[in-house]
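Q: sequence and predicted structure below; questions after.
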Amino acid sequence: MKDGVVLMYCMDGVLYPVALTNEQNEMLQMSSMLFQPLKVAFDKPQGQAINLMGGRKND
């Protein structure tokens, strides 16, 4: 997985990843540039990122 902004949904205090198409992900990455510089809390990791699409192409 590439470094970048991801979208998460919070329900009852639990974070769930939101699946995006390639086009949606590109728009999210471009939109995040509006908030540069991003303040990333590297000292507070939330867990390991995994690909839930199982290698499927995300179109």
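A: Now that the structure is in, tell me what you want to look at.

Q: can we go C-alpha only for contacts and neighbour counts from here?
A: OK.

Q: so which bits of the helix or strand containing Glu23 are buried?
A: Using DSSP states H and E, Glu23 falls within helix 22-32. Under the neighbour-count criterion of 16 or more other C-alpha atoms under 10 Å, helix 22-32 has 25, 28 buried.

Q: for Cys10, helix, strand, or coil?
A: strand (DSSP: H, G, I helix; E, B strand; the rest coil).

Q: likewise for the one 5 residues further on?
A: Reducing the assignment to helix, strand or coil with three-state DSSP, the entry for Leu15 is strand.

Q: check it against this one:
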Amino acid sequence: MEKLKKQRLERAGWTAGSARDFLELSDEETARVEVELELVDVAGRRAAARDPSLRSG
């Protein structure tokens, strides 16, 4: 997040943090989410390699 935007939000009473903090995830849960996100990324890259119409940008 941009520094100025973060400061503006904090002055308005908002807090900035991680998804882990917001969801109160344990170390194990955080690790699982990270693994799952990596698997989704790998699967997407493999699919895009097979089918060029799936490529982003």
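A: Thanks, I have it. Predicted, not measured: the structure shown is a model, and the values here were computed from it.

Q: care to give me the TM-score?
A: Laid over one another, the chains give 0.34 as their TM-score (TM-score structural alignment, normalised by the length of the second structure), with 25 aligned residues with a C-alpha RMSD of 3.0 Å.

Q: quick revisit: which helices and strands does the helix holding Glu23 of the first structure pack with?
A: In terms of contacts (3 or more C-alpha pairs under 8 Å, 6 or more residues apart in numbering; DSSP states H and E), helix 22-32 of the first structure is not packed against any helix or strand.

Q: distance of Arg20 of the second structure from Glu10 of the second structure?
A: Arg20 of the second structure sits 19 Å away from Glu10 of the second structure, going by C-alpha to C-alpha, to the nearest Å.

Q: meant to ask about Val33 of the second structure
A: 27 Å.

Q: the second structure: helices as residue ranges?
A: All helices of the second structure, identified by DSSP state H, fall at 3-11, 19-23, 27-50.

Q: including mean neighbour count, could those go into a markdown table?
A: Below are the helices of the second structure laid out as a markdown table (neighbours: other C-alpha atoms under 10 Å):
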| stretch | mean neighbour count |
| --- | --- |
| helix 3-11 | 11 |
| helix 19-23 | 10 |
| helix 27-50 | 12 |
